[in-house]
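K.L.:
Below: sequence and its predicted model.
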Amino acid sequence: MLRRRAAPLGKMALEAAYACLGEQRGIPMVFSSRHGDVARAVELLGQLAQGETLSPTAFGMAVHNATAGLFSIARSERANHVALAAGASSLEHAVIEACGLLADGAPQVLLVAADCPLPEVFGAFADCDEQPFAFAWLMAPAAAGGLRLSWEGCAAPEAARAVTEQGPGELDVLRFFLARQTELTRQAERRRWRWQRDV
């Protein structure tokens, strides 16, 4: 069922989730994707414009929480799951959501971040060198040596930022995490995010 229904974005996200979670059950999940399965949505809109009847299954798989829902159905999982999109700050907002679940008593939270490049029709809206990616973190409260995330408001760019050769901001954060760096600061829209590792 997973292979047949999931689009490339969903397959990547599910692969990351399964690899991270293994056989553990009952763990809430936060799914983060800036664009979601926009390619499937564009395809459906094209069909609608041509007067074609939409497949209920295809429509259901185009919604933003489809991958999280598919994961929970395939595993008969009853734990809470949430899907969010928050622009270039999607990962940071997913971490905040996961921390809220931890503060509410969850011992662990699965965070899955995944995205695919925008379809060509939306290419003008790309603000970085978009690449497909997916990764997952199993988050728990840190006793010592954990990560901290803070932000401050900042002025919006004066003009729309040109497409940079830099990849998605989520990958900057992943590199920071894997390289065990002590600090990363990045700007996304009107926020300056600061990631810090306690040493």
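P.N.:
Alright, I've got the coordinates.
K.L.:
alpha carbons only for contacts and neighbour counts from here, please
P.N.:
Noted.
K.L.:
Can you show me the strands along the chain?
P.N.:
29-32, 81-84, 109-115, 133-139, 147-153, 183-188, 191-197 (DSSP state E).
K.L.:
Below is an additional structure, to be compared with the one above:
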Amino acid sequence: MSKKPLSSFTRPLVGLIVSQGVLAILFGIAALFWPQATVSIIAVLFGLFVLVWGISLLIQSLLNLGKISLWWLELIFGVALLGVGVYLVRNPEVTLMWLVLLIGFTLVIRGLVDIVQAFFSKEPAVVANKWLYAFSAAIGLVAGIVVLTYPAASGLAFVWVLGLYAVIEGVVLIVLASKFQELLED
């Protein structure tokens, strides 16, 4: 099977995906090894992660405009993520319960969007990495459901679930970025 060059990914977008992956890993490590961190620190770290994620999706959706049928999903989710990210960064005093709900819904929505993308996108980079997208989506969906199912028992368990998800997602993003880079070079 010959590799098709990416039509919609540019080198800066690959860099943003790597940045998102690195931020996710750093956030995950902080959550796993610094579980007593204040809500403010977790909110700001997660807010920065979500901001980069939203920017990545906005750029990706604009590059995919008219090229793939699901570009609008990325646009809508990118705008939503920017809003959540800005809110979390500007309001670090947000209560733990609201933070838990925001993160839980974000993970569930991200998981659902990624499942749709994994199985219906015609983008060569997604088609070539369908199962990696699906794996990432499943991890996010499960993490979101766990967080939403037990929001009151958030404490340490919540921080660990979120941290573990962030580390796994960060690694997946960096692997995907390297695969996108390979496709760019062909």
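P.N.:
All right, it came through fine. Predicted model, so just to flag it, every value in this text is computed and none were measured.
K.L.:
Assuming the best superposition, what's their TM-score?
P.N.:
Put the two chains on top of each other and the TM-score (TM-score structural alignment, normalised by the length of the second structure) is 0.29; 91 aligned residues with a C-alpha RMSD of 5.7 Å.
K.L.:
that older thread, and Ala19 of the first structure, which of the strands of the first structure is closest to it?
P.N.:
Distance to Ala19 of the first structure, taken as C-alpha to C-alpha, is lowest for strand 133-139 among the strands of the first structure, at 8.2 Å.
K.L.:
packing partners for that closest one?
P.N.:
helix 8-21, strand 109-115 (3 or more C-alpha pairs under 8 Å, 6 or more residues apart in numbering; DSSP states H and E).
K.L.:
Dump the ones you listed to CSV, plus mean neighbour count and distance to Glu170 of the first structure.
P.N.:
Shown next, in CSV, are those (neighbours: other C-alpha atoms under 10 Å; distance: least, C-alpha to C-alpha, whole Å):
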stretch, mean neighbour count, distance to Glu170 of the first structure
helix 8-21, 19, 14
strand 109-115, 25, 8
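K.L.:
so which of these gets nearest Val30 of the first structure?
P.N.:
Evaluated over these, closeness to Val30 of the first structure peaks at strand 109-115, with 4.8 Å, by C-alpha to C-alpha.
K.L.:
quick one: that closest one to helix 8-21, angle?
P.N.:
Interaxial angle of strand 109-115 of the first structure relative to helix 8-21 (axes from the mean of the first three to the mean of the last three C-alpha atoms, to 10 degrees): 150 degrees.
K.L.:
ok, and for the strand or helix carrying Leu57 of the second structure, which residues are buried?
P.N.:
Using DSSP states H and E, Leu57 of the second structure sits in helix 39-64. Neighbour-count burial for helix 39-64 of the second structure, counted by 16 or more other C-alpha atoms under 10 Å, picks out 40-61, 63-64.
K.L.:
Run through who's touching the next helix or strand after that helix.
P.N.:
Next helix or strand after helix 39-64 of the second structure toward the C-terminus (DSSP H and E): helix 71-90. For helix 71-90 of the second structure, the external contacting residues (C-alpha atoms under 8 Å, 6 or more residues apart in numbering) are 43-51, 53-58, 60-62, 64-65, 94, 102, 106, 110, 113.
K.L.:
Could you rerun that using 6 Å?
P.N.:
Contact with helix 71-90 of the second structure is made by Ala43, Val44, Gly47, Val50, Leu51, Gly54, Leu57, Leu58, Ser61, Asn64, Leu65, as judged by C-alpha atoms under 6 Å, 6 or more residues apart in numbering.
K.L.:
now swap in stretch 116-136 of the second structure and tell me
P.N.:
Contact with stretch 116-136 of the second structure is made by Ile115, as judged by C-alpha under 6 Å, 6+ apart.
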